[in-house]
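> Predicted model and sequence follow; I will ask about them next.
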Amino acid sequence: MTRQPINLVDKLDGFADLWSPKIVAGFNGHDVMVVKANGDFNWHSHPDTDDFFLVLSGRLTIQMRDGDVVLGPGEMYVVPRGVEHCPRADAETHLLIIEPAGTPNTGNPETAAIKTKI
């Protein structure tokens, strides 16, 4: 156990790849991750879990079939389980994402981005 705070800005400065979740901590069986986003991710859903997004910087549009949700810095949104969605950032955007450990970020292990610990 570490007693040092986790600086999310420092963590985000440590990589450049997009749409590649980086695990910075664990929380009650969940991965706490930072992600750099730019462009469209892909349309997907999670049949068994909600999808948590918190924008740290930039702007994220969560496209859904029945309308979009636009988030700015300090805003969060939870996509309910089973709802098809496609995150999009029109410029580089930094996110904090929390999901159960082992959950593929596309809802499908075959198409999911690989999560790495930093």
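Perfect, I can see it now. Numbers count the residues shown, from 1 in each chain.

> Going by C-alpha atoms from here, please, whenever you check contacts or count neighbours.
Noted.

> Correct me if wrong, but Ser20 is in a helix.
No - per DSSP: H, G, I helix; E, B strand; the rest coil, Ser20 lies outside any helix segment and is coil.

> Next, count neighbours for it.
For Ser20, the neighbour count with other Cα atoms under 10 Å is 19.

> so where do the helices sit in this protein?
Remark: helices assigned in the chain by DSSP state H are 8-13.

> need the longest strand for it.
In the chain, with assignment by DSSP state E, the single longest strand is strand 85-100.

> Remind me what that strand packs against, helices and strands.
strand 30-40, strand 51-57, strand 60-64 (3 or more Cα pairs under 8 Å, 6 or more residues apart in numbering; DSSP states H and E).

> One more to weigh against that first structure:
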Amino acid sequence: MPDIIQDAKTFRADRAWGARDIARIDGASVRLHWTDQPYKWHVNDGEEVFVVLQGVVDMHYREYGAEKIVQLSPGDMFVAGKGEEHVARPIGEARVLVIEREGSV
């Protein structure tokens, strides 16, 4: 029987960037995150896909040493490649689907 997620719009974790595991697919994790606080600057050991489901997120990243920012709204996606430094900073509450290598930061 398939899993049906009907509360993605109302999911709330007990802490910023708390998550619900949705699926594991061939070494990748799919997680629903809730947050109202920035994450931390980090680099992943593989690609990471962010899909903003609700809220607005300013995604900061470094390109050739210069900090850049792109604002993501519901339905927008951001793909951080392996080794690309980035940090997500929500404006208020946000719900974000994240797909990344299992065990990644």
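That came through fine. The structure presented is a predicted model; accordingly, all values stated were derived computationally and were not measured.

> TM-score for this pair?
TM-score for the superposed chains, counting by TM-score structural alignment, normalised by the length of structure 2: 0.83, backed by 101 aligned residues with a Cα RMSD of 2.0 Å.

> thinking again about what came up before, show me the one of the helices and strands packed on strand 85-100 of structure 1 that comes nearest Tyr77 of structure 1.
Proximity of those to Tyr77 of structure 1 was assessed by Cα to Cα; the nearest stretch is strand 51-57, lying at 5.4 Å.

> What is the corresponding segment of structure 2 for that closest one?
The alignment of strand 51-57 of structure 1 onto structure 2 (TM-score structural alignment) covers residues 48-54.

> Confirm for me that Ser57 of structure 1 is in contact with Ala91.
No - counting by Cα atoms under 8 Å, Ser57 of structure 1 does not reach Ala91; the two are 10.2 Å apart.

> Specify which residue of those two has the higher count of neighbours.
Between Ser57 of structure 1 and Ala91, Ser57 has the larger neighbour count (other Cα under 10 Å), namely 18 against 12.

> residues touching that one, list them.
The contact partners of Ser57 of structure 1, taken as Cα atoms under 8 Å, 6 or more residues apart in numbering, are Gly72, Pro73, Gly74, Thr93, His94, Leu95.

> now Arg12 of structure 2, nearest residue through space, not along the chain?
Trp34 (5.6 Å; Cα to Cα, 6 or more residues apart in numbering).

> which residues sit in contact with the residue most central in space within structure 1?
Nearest residue to the geometric centre of structure 1 (Cα atoms, centre = their mean): Ile97, 3.8 Å. Contact partners of Ile97 of structure 1, counting by Cα under 8 Å, 6+ apart, are Val32, Met33, Val34, Val35, Asp51, Phe52, Phe53, Leu54.

> make it 7 Å
Residues in contact with Ile97 of structure 1 (Cα atoms under 7 Å, 6 or more residues apart in numbering) are Val32, Met33, Val34, Phe52, Phe53, Leu54.
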